[in-house]
Each structure stands twice: as structure tokens, then as C-alpha cells.
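Participant: turn this into a structure:
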Amino acid sequence: MATEDHSEGLVFHPMDQFMVKPLFGGDTVGMLTPTNVTLWMAITVLCIAGLFVFGTRGRAIVPSRTQSIAELAYGFVHKMVEDVAGKDALKFFPYIFTLFCFIVFSNMLGLLPKAFTTTSHIAVTGVLALAVFITVTAIGFIKNGASFLSLFWVSSAPLALRPVLAVIEIISYFVRPVSHSIRLAGNMMAGHAVIKVFAAFAPLVLFSAVGVVVTPLSILAITAMYGLEVVVAFIQAYVFTILTCVYLKDALHPHH
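Facilitator: Okay, here's the model as predicted:
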């Protein structure tokens, strides 16, 4: 967190929490090396399975708290897919629901002490975003054939502007996975880094008289930031999912 250096004062490294480390020691991380990222991804999957498999196996008419959470999540995403992408997009609901659950659980678990936020790494969010990009592009061509390219041709614009707008539309289309992934990773990384910066000032009361004022303020800031991060964790999962629905709608209905 923070260490005292008599020559330089209080030293802390807020980005250390994002370092990928092998689980069983060593400094080399290979393609098949189990890491802290691997561990927390596995925990995320187990938590999702625990909620939707074991939490709903009773299928009670009067649901338990766990079953209620599972049903609310299911209904929330189901309605989102139907409202944004249309009823014909419901066949892709399992994929979109899986995305939402993985991201929201990864974000929430990352708020636990000593946890690792897997969605703070562009390598993770980039794979999720690229999978969405490839999937919706494939769906667009499979369902519409060459007419899917009409997505880039703005027929309502003046004829002279259409080629220019087509180039802009193509560029913006291929930038989608970049913005889709950076938005999630950037928000998760920034919030956690700010919390650690505030936390580094919490023990200042042990080293200096000014800590009598700084320490309570830092604790208050940590509490406020943590509450904000809980909200951001859900909002970012929602944003990633609803953008996936928007992209799916473009693939299914390129003429709209």
C-alpha cells in the first residue's frame, strides 16, 4: 500500500494491484501459466454457477433471496435484448446474458480486499469486445448477405456526401471493439487506482502530525469512492451489454 522512505517520504504504487503474477511463484508468465487473473476468472465462473445453478435449483414459487437475484438478472437482460435489438435477437440472449454476468461478477469481485479485477486489463476486455465484433459481423453477413454493407451507405444523405460518410461509417465500425474494450478497462482501472491513492494517505497519522487531518479525510474519500465503484461496476457491465445489443441490432437490421 504505502511505505515510509526517510529520504523521499511516503511512497506508494497504485498500479501494482494490476500486475499479473504467477500463482505458484516465479517471474515468468507463459501462455499456460496459472496467474492471479486465471484464479479470479475461475472464481467468477464458480460464483455465476453458484447463483444460477445452486441458487435456483429449488425453483420455489416464493423465491429465496438468491433465486430472486437470479430471476431479476435474467429478466433485466432479457428485456434489454428485446427492447434494444428486437424479438428476433432473443435467440442470442444466452450469449449476451453470459457476457453481462461475467462482467458484472468480475467487476464486483474486484472490489473485495486483496482481489484482482480481471476487467481492468485490456487483454480481457479486448477479447470480449473482439468476440462481440466478430460475432455480430458474422451474423450480419449470414443473415443479410452483401446487403449488410448497406449499413455503411447513408441513403438519406445527399449523393455527393455518401462516399465520405461511408468511409466515416466504416472507420467507426472497425473502431467499435477498441472503444468497447477501453471504456470498460479504463473505468475499472481508474477507480481502483484512485482508491489506492487515497488509501496510501490513511496511515499518514502514524508518520506526521498533519495526518490527524489527512487520515480522516482519506478514509472518508475511500468510503465515497468505494460506494461510487459499486455503482460503476454495475453501470459498466450494463453499458457493455447494451452496446452489444445495439451492435446486434445493426447486424440484424442494417437498413434501419
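
Participant: only C-alpha atoms for contact and neighbour calcs from this point on.
Facilitator: OK.

Participant: what about the helices in the stretch 101-250 of the chain?
Facilitator: 122-144, 162-200, 211-252 (DSSP state H, counting those that start in this stretch).

Participant: which one, of those helices, ends up nearest to residue 4?
Facilitator: Proximity to residue 4 (Cα to Cα) singles out helix 162-200 among the helices of the stretch 101-250 of the chain, at 10.6 Å.

Participant: which SS state does residue 96 fall under?
Facilitator: helix (DSSP: H, G, I helix; E, B strand; the rest coil).

Participant: from residue 131, how far out is the nearest residue to it once chain neighbours are set aside?
Facilitator: Distances taken as Cα to Cα, 6 or more residues apart in numbering place residue 241 nearest to residue 96, at 6.7 Å, with adjacent residues excluded. Residue 241 sits 13 Å away from residue 131, going by Cα to Cα, to the nearest Å.

Participant: please generate a structure for the following sequence too, so the two can be compared:
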Amino acid sequence: MATEAAHGAEMAHGAEHAAEGGSLVFHPMDQFIVKPLFGHGDVGMFTITNVTLWLAIAVLAIIGLMVLGTSKRAIIPTRSQSIAELAYGFVYKMVEDVTGKDGLKYFPYIMTLFLFIVFANFLGLIPMSFTTTSHFAVTVVLALAVFLTVTILGFVKNGASFLGLFWVSSAPLALRPILAIIELISYFVRPVSHSIRLAGNVMAGHAVIKVFAGFAAIATISPLSVVAITAMYGLEVLVAFIQAYVFTILTCVYLKDALHPHH
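Facilitator: Next up is the predicted model:
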């Protein structure tokens, strides 16, 4: 197994091309292999991996922007302070618009989620980096944290009346039990869709870029591949922000349901 991990590590450095019977061979999914940061061997629960490294870099980048970048608090803001203030205002307005004034007390948690996903997505676009949000192990934890937080908050705030979220009182009485079952199923599917949407979009975009990079080795189509890579990279920059925004605004919607569960 250690041999296979070492082989995968070598392949993950780039799309390796080989002429085998006239066909082009490359491995676009090797960039998502989790590898030990030090040495070789199996990845255990406490192994420091490339995922660990880039998660730590994302956290340090957030601290650098939000703490060090705003430490002077100048009247005429620096670039880092301006970015921090824009991010703060953007998320604050989102929380206020979706959840109302009641949800603003949970703004720090939502702001942290947004910044972490944004930085993890953008850091993953750096060549030779690792995209942590392309792994379901990361996005599932984020989604489950939101799901459990919102569910516990709903019962703490509303008690048994939180179950009113599943009872569509505006529907005809005969349809309400059926709709309640549908609402209950959709509620428990939330963390699945919440996590898959983020990881799936990020993984797909990076895989497509790697495929185009593989074709760039062929001289006849190399110019087209370079154009395609440039276009896809620009699209991935947009996707990196949009997916962070979608994850965050869905968190706000779920929070609103916990605070105001009645249909």
C-alpha cells in the first residue's frame, strides 16, 4: 500500500503523459490524493498530510487578513483593511437580510465559515497547492456542523414548536401529513446536498483544468488547450467565490428556519 501511495504521489505532481499505443495517458484525479507530509506510508488519524498543511495555511491567511491586516484601523484604510471591511460588510448584510436582526448574534460563526471556504477555494487555485474543499471529509464536517448547530438551536429556541417547520399549515389538511414526511426527508438531506455541492463543483473544475493541461503536450492542439485552461481558470476563480457564497447563504436560510420555524 505504501508503494501505491508513493506512486500516486509522483503522479499527483502533474499530468504525466506517455505514448502507449498512440494514446495520451494522464491522471486528472491524482491531484486529490491525500499524502503524508513527512515520509511515506499509510495515512492515519493523526498523520500530518497535505490536507493538514493547506487547512493550516487557510487559517493563517484568515488571521493575517482579519487580525494583522486590520490592526492599525486607519481612517484611510490599507488594501488589506479594505478587503477585510468589504468581507465583513458583505456577510453582515447577507445575515441581516436573510435571518433578520435575530440572526446577527450568530454572525461571527457565519463569517468564519465564509472566510474559511473562500480562502480554501482560492488557495487551491495556486499551482502545486492542494484544494481542501474538494474533499468530502472537509465539506461534510462543515455541513454537519451547520446542520447540528441549527437543529439544536431550533429546539433550544422554540422547544417542541420547532417541529412546526415540517407541518405546512397553509396546505389542505389531507396533504399535510404527506408534506410533513417530504419536509422531514428534505431536512435530513440538507447536510448531504450542502457538502456535495461545494466539493463536487470544486473537484470538477480542477479535474477539467488538469485534463486540458494534459492535452497541452500535443503540439497541434496546444494553443487551444492554453486558451481553454485560461478560460477555465478564470471560471474557477468565479466558482471559488460563488460556492463560498452559496454555502454561506444556505447556512443563513437554515438559521432562519431555526429561528422562525413556522410556515
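
Participant: ok, back up a step: how about the helices of the stretch 101-250 of structure 1 in a markdown table, adding distance to residue 13 of structure 1?
Facilitator: Shown next, in a markdown table, are the helices of the stretch 101-250 of structure 1 (distance: least, Cα to Cα, whole Å):
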| stretch | distance to residue 13 of structure 1 |
| --- | --- |
| helix 122-144 | 20 |
| helix 162-200 | 8 |
| helix 211-252 | 16 |
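
Participant: got those as CSV, with mean neighbour count and distance to residue 41 of structure 1 columns?
Facilitator: Output for these, formatted as CSV (neighbours: other Cα atoms under 10 Å; distance: least, Cα to Cα, whole Å):
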stretch, mean neighbour count, distance to residue 41 of structure 1
helix 122-144, 17, 10
helix 162-200, 17, 15
helix 211-252, 18, 16
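
Participant: which stretch among those approaches residue 49 of structure 1 most closely?
Facilitator: Nearest to residue 49 of structure 1, of all those, is helix 211-252, at 18.0 Å by Cα to Cα.

Participant: now for that closest one, which elements pack on it?
Facilitator: helix 65-85, helix 93-109, helix 122-144, helix 162-200 (3 or more Cα pairs under 8 Å, 6 or more residues apart in numbering; DSSP states H and E).

Participant: show me what residue 88 of structure 2 lines up with in structure 1.
Facilitator: Taking TM-score structural alignment, the alignment pairs residue 88 of structure 2 with residue 74 from structure 1.

Participant: oh, I was asking about residue 184 of structure 2
Facilitator: Aligned partner of residue 184 of structure 2 by TM-score structural alignment: residue 170.

Participant: quick one, what contacts that match?
Facilitator: Neighbour list for residue 170 of structure 1: residue 152 [criterion: Cα atoms under 8 Å, 6 or more residues apart in numbering].

Participant: what does the one 10 residues further on give?
Facilitator: The neighbourhood of residue 180 of structure 1, defined by Cα under 8 Å, 6+ apart, consists of 126, 129, 240, 243.

Participant: hmm, try it at 10 Å
Facilitator: Counting by Cα atoms under 10 Å, 6 or more residues apart in numbering, residue 180 of structure 1 touches 125-126, 128-130, 132-133, 239-241, 243-244.

Participant: could you measure it against residue 246 of structure 1, distance?
Facilitator: 12 Å.

Participant: again with residue 130 of structure 1
Facilitator: Counting by Cα to Cα, the gap from residue 130 of structure 1 to residue 246 of structure 1 is 15 Å.

Participant: got it, and residue 253 of structure 1?
Facilitator: 10 Å.

Participant: before we move on, what about residue 120 of structure 1?
Facilitator: Applying Cα to Cα to residue 120 of structure 1 and residue 246 of structure 1 gives a distance of 23 Å.

Participant: ok, the equivalent of residue 111 of structure 1 over in structure 2 - contacts?
Facilitator: Matched to structure 2 by TM-score structural alignment, residue 111 of structure 1 sits across from residue 125. Counting by Cα under 10 Å, 6+ apart, residue 125 of structure 2 makes contact with 131, 202, 206, 233, 236-237, 240.

Participant: kindly report the same for residue 9 of structure 2.
Facilitator: Shown in contact with residue 9 of structure 2 (Cα under 10 Å, 6+ apart): 3, 30-36, 40.

Participant: got the buried residues for whichever strand or helix holds it?
Facilitator: Element membership for residue 9 of structure 2, per DSSP states H and E: helix 2-11. For helix 2-11 of structure 2, a neighbour-count test (16 or more other Cα atoms under 10 Å) marks 5-6, 8-9, 11 as buried.

Participant: what does residue 94 of structure 1 align to in structure 2?
Facilitator: Residue 94 of structure 1 maps onto residue 108 in structure 2, by TM-score structural alignment.
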